[in-house]
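A.B. asks: would you be able to build a 3D model of this:
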Amino acid sequence: MPQATSVADAMPSPPAPATLAAAAAAVLAALVLAVVFNRRRGAPAVSKGGGLPLPPAPRGLPVLGNLHQMLANRPVHRWLHRLLADAGGGVVRVRLGPVHVVAVSCPEAAREVLRGRNDAVFADRPTTFAAESFSLGYRSASISPFGDQWRKMRRVLTAEVLSPATERRLRAAREGEADHLVRYVRALCRRDGGAVDVRHVARHFCGNVIRRLTLGRRHFGEVPADGGPGRDEAEHVDALFATLNYLDAFCVSDYFPALVGLDLDGHERVVRGVMRTLSRLHDPIVEERVEEWRLLRKAGERREPADFLDVLASLDDDAGRPLLTMEEIKAQTIDIMIATVDNPSNAAEWALAEMVNRPEVMARAVAELDAAVGRGRLVAESDARGLDYLRACIREAFRLHPYHPFNPPRVAMEDAAVAGYAVPRGSHVLLSRVGLGRNPAVWEDPLEFRPERHLPPAGAGGGVSLSEPELRFISFSTGRRGCPGLSLGTLITVTLLARLLQGFHWSAPPGVGGRVELREAAASLELAEPLVLRATPRLPAHLYDEAE
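C.D. replies: Got it, this is the predicted structure:
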């Protein structure tokens, strides 16, 4: 496969020690200017909610608050989790310039944020350089601040794009990508002596699925001989993950908007590069499809939408005109894609890593597949309801190994109270996926991968869902800003792990003592190194051939 220049290659590298003092001086000088502009604009009001105390916080500086500590403690999510652990109460606060950032790591407080009246109070999103860029000016559903545009795009997403009818119509496309997954892994087994990069396979499966569902194609251009990703597809997946990593990245200008343009963190350069990649790959397809639907309208003709892009381009308002603008369609296309690739691929990679180290767990999941499906055909979406143990493995991966340390931030639209603390208007509230999923007050042996904890009691029935409405961990979130793609996300995640386990034997590669090192990356929650396992086909050869 040709080596593409990934978005990661353009990411800013850590500064050399000799430059840190100069960089800090530049930041502080810029912040002084930003304070003046922010005061002119008006900072969020600080209320103590009828006498309630603010959440506990580390001591800060005038004006800057804890911003200097944020800059000195990268990655920020590990600093916030240390503060949560030290506070001991499941709620902690830092002040980043004029903005209070409240982090929550206990289910009771999390439910207060996402349920009842507070769900409406915390329905806003921050306005940042990255959010505005990735949503093309706040035109998409998940990134836009609360308001009429968000309501419009949310209705389009839930009632049209992710409707049960659309899901049924695109089932053949999803299962076609599942067949391709099996063929591609078998090709890797033959080519690389059985060594398979699971992260590569899982991420590109998710990229293939969402391109097929959204744009009606797996590849942007010429198809490589092995059917795997080419240069454009590799750049596309890199760009989608960079979008996710930079969307809520604790950038200085997120809290001092007057600093946008100075690019003190180096984030703006990366965001612009990501958008150039996405625009180069998406825009010609979107523009061609919108023109196709314009001509159909002009001729008085209709056809059944074949993918999400067709759905978006075909919608009409009450006057028979296109409901969505070109920019809204482009923005929502990005929105759909970034919401699909991270959680399924990360869960599958971590689950397989844990299973290799606990062979009894893998054996039980494979035995369930053999009992429910057999070895005479490939597992299909319709089999998912009978795979409770496999779904429990996925839930456990979501709980213990989330891709994101926090849920996307909620912004308080008015003064509120959470867990007995005042949360002032304008505060950003973060629910900790790590703190909830690994909370020792909720989970016994929280750092142990134990899927059995998610199985219902014998005779209880009901099966295993990937959602978690009680917020003991976060999979697809909940509330009015929760993920509307629970059904699609479940299908993609279950299909990915089920096909990998049914189709292949997995083991640690030679030279590692039969175990995988389960170590997180320094700056993220990913495995520190991509998971490379030895894979061998376990089904009759004709099933792989039939998937051609």
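
A.B. asks: going forward, measure contacts between C-alpha atoms and count neighbours the same way
C.D. replies: Fine.

A.B. asks: who's in contact with Leu471?
C.D. replies: Neighbouring residues of Leu471 by C-alpha atoms under 8 Å, 6 or more residues apart in numbering: 107, 110-111, 436, 477.

A.B. asks: now the second one, please; I'll put the structures next to each other:
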Amino acid sequence: MMMELAPWASFLAVVLATALVLVVTALYRRNRKSYKLPPGPRAWPVIGNLNLMGPLPHHSLYTLSSRYGPLMSLRFGLVPVVVGSSVDAARSILKTNDLAFIDRPRTAAGKYTAYNNSSMLWSPYDDYWRQARKLWQTELLSTKQLKLYEHARGEEVSAMLRDLHAESSSSSGAAVALSDHLMMASLNVISRMVLGKKYVVKGSSGSSEDTTTAEEFGWMMEELFFLNGAVNIGDVIPWLNWLDPQGYIGRMKRLSKVLDRFLEKVLDEHDERRRRDGEAFVAMDMVDKLLQLADDPNLKVPITRDGVKAFTLWAMTELLKKPEVLTKATEELDRVVGRNRLVAEGDIPNLPYLEAIVKETMRTHPVAPLLTPRQSREDTSVGGYDIPAGTRVLINVMAICLDPSVWDKPMEFRPERFLGSSVDVRGQDLELLPFGSGRRMCPGHTLGLKMVHVTLANLLHGFHWRLPDGVAAEELSMEENFRMNVLRKVPLEAAAEPKLPAHLYVGP
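C.D. replies: From the prediction side, this is the model:
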């Protein structure tokens, strides 16, 4: 008998669920009519405007904003969303009303990959976040702390150049996989600064109990960035969470276990050194400092990396497409640095054209084209429109970077636009926001800029670069992969020819 009733029970559950959805949607619409919302497309029941989002949401939102305006109202599932796509909208949200929009939405990614929203990225605006932000600014990523690790950054960049030199010399001018070398340099710098040593080694058979392979660590970081940027259906249609139709929550749980196992191993090693050294203990890295500063010695700190790899790859791509820009950059490096040494961080202030290339790359290929969503804490007015409390707020950085009212010929890659310009990337100039702005601005932006500048400078200074044989500039793929940050869809390969004395490529 129970076997016969089961289909009817399932059918009844579907009917009741559908009725509940329609009732909630109707109530939602009725309650929203009292607000003067920004213009936007009509939303479907249940799914809202999710049907308008393609695989590259920043492009979809850019297209919609051209029709509905720089401040646009949408709905993702049952969640109200407002998108700012202009300098004025960004200023209102990130500056004028920063406190009103400083909160973060509660997401599955924050729950499963950030220890229940305890990371700087997903933590709500509360005492915990304010204390964490203060620690990042004054202890973990202060000017003094970054200076202490300048040697580590220099050593890893030198090691990257050594490996590139060896590969390019043995391949007789064949293309090298630049992305692989950049990944190792980035992972090793972050590993040494945050964890105290290289926990990442090359090769699938090179790992031991206290290390992980580049492939394993790379997988953890790729999953972390993808899952923290993806739209999980259960976040916007809550009763679908248990179904996990996209499989994202399952992936988050798996990643959480792998990350936690790795971090526990790291923390155990640091705790053991603290116990062994006793009163003579000296903090050597960020984990040491966190364990000193935290009340709980078992605090788990999610590991993130900045956009070094992505910035540099996009810059190299544009330079390979524009040989005249590459020539100007190398001429500047030869004039300022010479051919008898590598580029040091202290050289960067004397390389204005290189800095212009970095800024133009951040404008034409913003690694975070959509800033991590904020959530309004209270009813707020922006540009004459109401934004109710609980609204998810997005800033489309890409739309601002392509705004012809802000940039002359915005589709062109032209570093010269920044020569003599006071426009900076540190959050004060709203037309260029690679790291965001306001209290929620990326705390690692100074480290990111140092790594981008010194890595790109040494790549250009140490090698003659060209496209692989048979590949024309117009054939070079510029497709993107969307995550929390945006990377090239097709890995960059280029031919490299060493141009400095051989002894300079001998890394640590």
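
A.B. asks: and the TM-score between them?
C.D. replies: Once the chains are overlaid, their TM-score stands at 0.88 when taken by TM-score structural alignment, normalised by the length of the second structure; 489 aligned residues with a C-alpha RMSD of 3.0 Å.

A.B. asks: mapped onto the second structure, which of the contacts of Leu471 of the first structure hold?
C.D. replies: Retained in the second structure by both residues aligned by TM-score structural alignment, their matches' C-alpha atoms under 8 Å are the following of these: 107, 110-111.

A.B. asks: want to throw the residues you listed into CSV with neighbour count?
C.D. replies: Output for those, formatted as CSV (neighbours: other C-alpha atoms under 10 Å):
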residue, neighbour count
Pro107, 23
Ala110, 25
Arg111, 21
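
A.B. asks: among the contacts of Leu471 of the first structure, which are located in helices?
C.D. replies: Applying DSSP state H to the contacts of Leu471 of the first structure, the entries found in helices are 107, 110-111, 436.

A.B. asks: for these, which two are the farthest from each other?
C.D. replies: Arg111 and Leu436 (11.3 Å; C-alpha to C-alpha).

A.B. asks: do a quick rundown of the helices in the stretch 401-548 of the first structure.
C.D. replies: 433-437, 486-503, 541-546 (DSSP state H, counting those that start in this stretch).

A.B. asks: Glu368 of the first structure: which of the ones you listed is closest?
C.D. replies: Closest approach to Glu368 of the first structure among the helices of the stretch 401-548 of the first structure is made by helix 486-503 (9.8 Å; C-alpha to C-alpha).

A.B. asks: related to what we said a few turns ago, could you identify which of the helices of the stretch 401-548 of the first structure is most buried?
C.D. replies: Highest mean neighbour count of these: helix 433-437, a mean of 26 (counted as mean count of other C-alpha atoms under 10 Å).

A.B. asks: which residues are in contact with it?
C.D. replies: With C-alpha under 8 Å, 6+ apart, helix 433-437 of the first structure has contacts from 81, 104-107, 399-402, 404-407, 443, 446, 471-474.

A.B. asks: and that helix, how far from the second structure on average?
C.D. replies: In the superposition with the second structure, the average deviation recorded for helix 433-437 of the first structure is 1.1 Å (mean C-alpha distance after the TM-score superposition for the first structure).

A.B. asks: which bit of the second structure covers that helix?
C.D. replies: Aligned by TM-score structural alignment, helix 433-437 of the first structure corresponds to residues 397-401 of the second structure.
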